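Colleague: Predicted structure and sequence below. I'll ask about it afterward.
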Amino acid sequence: MSEKRLLDANEVCIYLSLGRSRGVEFAKSIGAERKVGRRCLYDKAAIDRYFDSLIGVK
């Protein structure tokens, strides 16, 4: 079974090791927020790409 790609607010905060406000704010600021119906989910792949770009991984 593969890992989840879309994380909810609590999961993204755990993944980023940030509090809820900062975690959600950060994920939105890098364009990782995805709206699914009324839910806001956060794209783990987009977060990983952002950090990879900071360290020069292609």
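Modeller: Looks like it arrived, so ask away.

Colleague: CA atoms for contacts and neighbours, from now on please.
Modeller: Noted.

Colleague: ok, Val24 touching Glu11?
Modeller: No: using CA atoms under 8 Å, Val24 is not in contact with Glu11; the gap is 10.1 Å.

Colleague: Which one of these two is surrounded by more residues?
Modeller: Shown here are Val24 and Glu11; by other CA atoms under 10 Å, Val24 has more neighbours (22 against 16).

Colleague: One more to weigh against that first structure:
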Amino acid sequence: MRSRKKAVVNSTSRLMDTEELREYTKLGRNSAMKLGEEVGAKIKIGRRVLWDRTKIDQYFDRLTGVK
């Protein structure tokens, strides 16, 4: 059986992969990817997909009213 690699969220990097996005938002894979696409945080570099932490944070700030 394959063991899963635990994603470690590095708060200093702006871009994160899908596993880091899942850990950061505490959502499942599909929900995290849907959220990232809806807020415009998806960045494709070749075949690699990365997510912009700044745009995710801005979305949550607007959602919660934090300034």
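Modeller: Sure, I can see it. This structure is a prediction, so every number in the text was calculated from the model and none was measured.

Colleague: tm score of chain vs chain?
Modeller: Taking TM-score structural alignment, normalised by the length of structure 1 as the basis, the two superposed chains have a TM-score of 0.86; 57 aligned residues with a CA RMSD of 1.3 Å.

Colleague: any idea which element Cys40 of structure 1 lies in?
Modeller: Using DSSP states H and E, the element containing Cys40 of structure 1 is strand 39-43.

Colleague: So what touches that strand?
Modeller: For strand 39-43 of structure 1, contacts defined as CA atoms under 8 Å, 6 or more residues apart in numbering pick out 5-9, 12, 27, 32-35.

Colleague: mind listing what's buried in that strand?
Modeller: 40-43 (16 or more other CA atoms under 10 Å).

Colleague: Quick one: the residues you listed as TSV, columns for distance to Ser17 of structure 1 too.
Modeller: Converted to TSV, the buried residues of strand 39-43 of structure 1 look like this (distance: CA to CA, whole Å):
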residue	distance to Ser17 of structure 1
Cys40	19
Leu41	17
Tyr42	14
Asp43	16
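
Colleague: quick one: the strands in structure 2?
Modeller: 15-16, 42-45, 48-52 (DSSP state E).

Colleague: Could you export these as CSV, including distance to Arg29 of structure 2?
Modeller: Shown next, in CSV, are the strands of structure 2 (distance: least, CA to CA, whole Å):
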stretch, distance to Arg29 of structure 2
strand 15-16, 14
strand 42-45, 14
strand 48-52, 13
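
Colleague: Pull up the gap between the counterpart of Arg22 of structure 1 in structure 2 and Asp57 of structure 2, please.
Modeller: Counting by TM-score structural alignment, Arg22 of structure 1 lines up with Ser31 in structure 2. Taking CA to CA, to the nearest Å as the measure, Ser31 of structure 2 falls 16 Å from Asp57 of structure 2.
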